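# no sequence for this one, just the structure:
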């Protein structure tokens, strides 16, 4: 039995003050209680502060996976993008193989960049042995998407997939689209040397594409 008041902690998770919400999430993780799971999930959908979201994730991972994984999988169908991205992030932290079938192509190519990014990170952690090449094929459809930070995230996902991703990346590096080609070439460089800086000038690639060079 927890030492704190459940109703009071549930209210604190939605308090207007960030520091109060952070302390509430910390308390929820320090003394896990199944009665708080729904409140933690609800807050994940709307919490604006990065550090509070991170603490909410930690608090959820402190509860039994037998309860959290099904609840998080259900969140993947939410119409709220942050609910989907936070659920994916938390599933990647739990690392349960049971979550893998729920990391679908739809999530990996989600229109929301943060959802897609979270799906990439979760997928490379959860993918079963032998499934890396098929996952790489889906991820390759995302080459050239978004801004530099998103490009870097996708390239890091390919690094995590290892050798199974190389044929797909090499093929993309020969694409007629200069944006896709440039992103894939930069990814090849990071795979060859994971400690190297990610270098891809997407604006230059787009100028080349516009000029038809």
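Yes, it's here. All values reported here derive from a predicted model rather than from experimental measurement.

# C-alpha only now, for contacts and for neighbours.
Fine.

# What distance do you get for the nearest residue to residue 49 once chain neighbours are set aside to residue 107?
Nearest non-adjacent residue to residue 49, counting by CA to CA, 6 or more residues apart in numbering: residue 18, 7.4 Å away. Using CA to CA, to the nearest Å, residue 18 is found at 30 Å from residue 107.

# More neighbours: which of those two?
residue 107 (22 against 17; other CA atoms under 10 Å).

# One more to weigh against that first structure:
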């Protein structure tokens, strides 16, 4: 008894996602996204957790976004509890692309302050996409606890996330300008300057903020 062509294609695609060749995995993810099928969802989420190639992960995310959010969101939310950092990070990234606010309760403080920088950055980006109207100030209060964290790339990600929330961030940002930690103060000042002047650039803003902090100021503008 021969297998129907549809089932054969499904098996071939699922096998392709496991190939040792990243180009084959990429084509398989493209094929799966081009013909969405609920049978693919679990495998796509599973591959997101372990896929080593960035461009293949992006295709996996695209393929998941092509499926019904009623199928994908619950499985991605489950992945947020994984002990594997990449599973959490990629699930957050995919949820931000899907944009279904039913996932918002899963964006916990623990994820927003995750020890892994990539997980935290993905959580920040997902949070500003999914936050319900009216809850932005509470989100800003959590995000500003991360001021001064990590290297420039991480700090820029945090500033961008906060700036995306708009003026509601200002009370907590201003409070952070008086923090005892000079890194926190500098990051808060730089974020405010970027909010006021998006064209300034983060490097300029952070260096200018460091000078202000070094001189003992808190840049009490506005």
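The structure has been received and is ready for your questions. Predicted model, so just to flag it, every value in this text is computed and none were measured.

# What TM-score do the two superposed chains give?
Between these two chains, after superposing, the TM-score reads 0.92 (TM-score structural alignment, normalised by the length of the first structure); 205 aligned residues with a CA RMSD of 1.8 Å.

# Quick check, the residue nearest to residue 49 of the first structure in contact with residue 51.
No: using CA atoms under 8 Å, residue 18 of the first structure makes no contact with residue 51, being 9.2 Å away.

# For the residue nearest to residue 49 of the first structure, give its distance to residue 34 of the first structure.
On the measure of CA to CA, residue 18 of the first structure and residue 34 of the first structure end up 23 Å apart.

# likewise residue 165 of the first structure?
40 Å.

# neighbour count winner among the two?
Neighbours per residue (other CA under 10 Å) separate residue 165 of the first structure from residue 34, with residue 165 holding more: 23 against 13.

# how would you label the more buried one: helix, strand or coil?
Under the three-state scheme (DSSP: H, G, I helix; E, B strand; the rest coil), residue 165 of the first structure adopts helix.

# Translate it into the numbering of the second structure.
Here residue 165 of the first structure is matched to residue 169 in the second structure, going by TM-score structural alignment.

# Let me see the contact set for that match.
Going by CA atoms under 8 Å, 6 or more residues apart in numbering, residue 169 of the second structure touches 136, 137, 140, 141, 162, 163.

# Contacts only, for the residue sitting nearest the centre point of the first structure.
Note on the first structure: the residue nearest the mean C-alpha position is residue 118, at 1.2 Å, using CA atoms, centre = their mean. Taking CA under 8 Å, 6+ apart, we find residue 118 of the first structure in contact with 85, 86, 88, 89.

# now it: how far from residue 90 of the first structure?
9 Å.

# so stretch 102-115 of the second structure matches what in the first structure?
The aligned range for stretch 102-115 of the second structure is 98-111, by TM-score structural alignment.

# what about the counterpart of residue 154 of the first structure in the second structure, which SS state?
In the second structure, the residue paired with residue 154 of the first structure is residue 158, using TM-score structural alignment. Look at residue 158 of the second structure: counting by three-state DSSP, its state is helix.

# just the one 3 residues further on next, same as before
Put simply, residue 161 of the second structure is helix when judged by three-state DSSP.

# thought it was touching residue 125?
Yes: using CA under 8 Å, residue 161 of the second structure is in contact with residue 125, at 6.0 Å.

# For the contacts of residue 118 of the first structure, pick the one with the most neighbours.
residue 88 (29 neighbours).

# which position in the second structure aligns with the residue nearest to residue 49 of the first structure?
Counting by TM-score structural alignment, residue 18 of the first structure lines up with residue 22 in the second structure.

# Wait, its match touches residue 56, no?
Yes: Residue 22 of the second structure is in contact with residue 56 according to CA under 8 Å; the separation is 7.1 Å.

# how about the helices of the second structure, start to end?
With helices called from DSSP state H, the second structure shows them at 5-16, 22-34, 41-48, 54-65, 69-79, 85-98, 109-112, 117-130, 136-143, 152-165, 170-176, 182-196, 202-214.

# Now residue 202 of the first structure. Nearest residue, chain neighbours left out?
Closest to residue 202 of the first structure by CA to CA, 6+ apart is residue 179, at 6.4 Å.

# Translate that neighbour into the numbering of the second structure.
In the second structure, residue 179 of the first structure lands on residue 183 (TM-score structural alignment).

# wait, doesn't its match sit right on residue 147?
Yes: here residue 183 of the second structure reaches residue 147: they are 7.5 Å apart, a contact under CA under 8 Å.
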